[in-house]
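> With the sequence up front, the predicted model follows.
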Amino acid sequence: MNRFAEKRFHPLKKHTALYSVLLLLLLTLLFLISIRSISDTTHEEQAESLKAAILRSSVHCYAVEGAYPESLSYLEEHYGITYDKENYVVDYEIIGSNILPDVTVIPLT
């Protein structure tokens, strides 16, 4: 090794720890954003699934009893519809005994 050769200064070596921490923070942020996106998508799909289940139960009630249920509570009591009332608001609007009710499911979070 030559004692008189100049040592070259490499700018990345000086801040390697800083770059590592910044990269870790960036990856953590991307991970949290992706988890949030997946959670939102899942919540929306659950709302659609709840709406489909309510409509299916309404049609089943119509086929068995000859009229659509008068309220959502009737479906809960007799047809086993359950949902998390803290996370969803369900608007069940009956139009007539022989017309399919209008169902709207709104996620709260």
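Nice, thanks for sending it over.
> switch to C-alpha atoms for all contacts and neighbour counts from now on
OK.
> And the helix or strand hosting residue 89, how far out from the chain middle?
Assessed by DSSP states H and E, residue 89 sits inside strand 88-93. Centre-to-centre, strand 88-93 and its host chain are 18 Å apart (CA atoms, centre = their mean, to the nearest Å).
> After it, which helix or strand is next?
In the C-terminal direction, the helix or strand that comes right after strand 88-93 (DSSP H and E) is strand 102-107.
> Comparison target below:
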Amino acid sequence: MYHELTQERIKSRRRARIISLVVTVVLAVVCGLAVNAYRRSALEQGAASVREAILESANHCCAVEGSYPTSLGYLERNYGLVVNHNDYVITYEAYAGNVAPTVVVIPR
């Protein structure tokens, strides 16, 4: 049986398509924001882990040698510390051999 489409039915279908398109776009934006927030959180947690690893290596060096290392490179060469310099900006400041260094790790 053939049913002719009325103007009302055509408008109803058009509204349904527009609503489904808007809902799809909103869901895509929400998913994108959620992924971005997760990625940022993971980088911040990674930065905290890198900072802790550097401080633990510096403390280990102090316990073995009697003074804190003067540079981050010294820890990397002599104590097996591996840091991803492409993902993090690291500031390592050592004032004296008997003062713990200041370490700042910022995700790129």
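Nice, thanks for sending it over. Keep in mind it's a predicted model, so treat the numbers as computed, not measured.
> follow-up on the earlier one: buried sites along the strand holding residue 89 of the first structure?
88, 90, 92 (16 or more other CA atoms under 10 Å).
> which helix is the longest one in the first structure?
helix 16-65 (DSSP state H).
> okay, the angle between that one and strand 88-93?
With axes from the mean of the first three to the mean of the last three CA atoms, to 10 degrees applied, the angle from helix 16-65 of the first structure to strand 88-93 works out at 30 degrees.
> The very next helix or strand once past helix 16-65 of the first structure - contacts with which helices or strands?
For helix 16-65 of the first structure, the succeeding helix or strand toward the C-terminus, using DSSP H and E, is helix 72-78. If you count contacts as 3 or more CA pairs under 8 Å, 6 or more residues apart in numbering; DSSP states H and E, helix 72-78 of the first structure packs onto helix 16-65.
> The helix it packs on vs the second structure, average offset?
Aligned to the second structure and superposed, helix 16-65 of the first structure gives a mean residue distance of 0.6 Å (mean CA distance after the TM-score superposition for the first structure).
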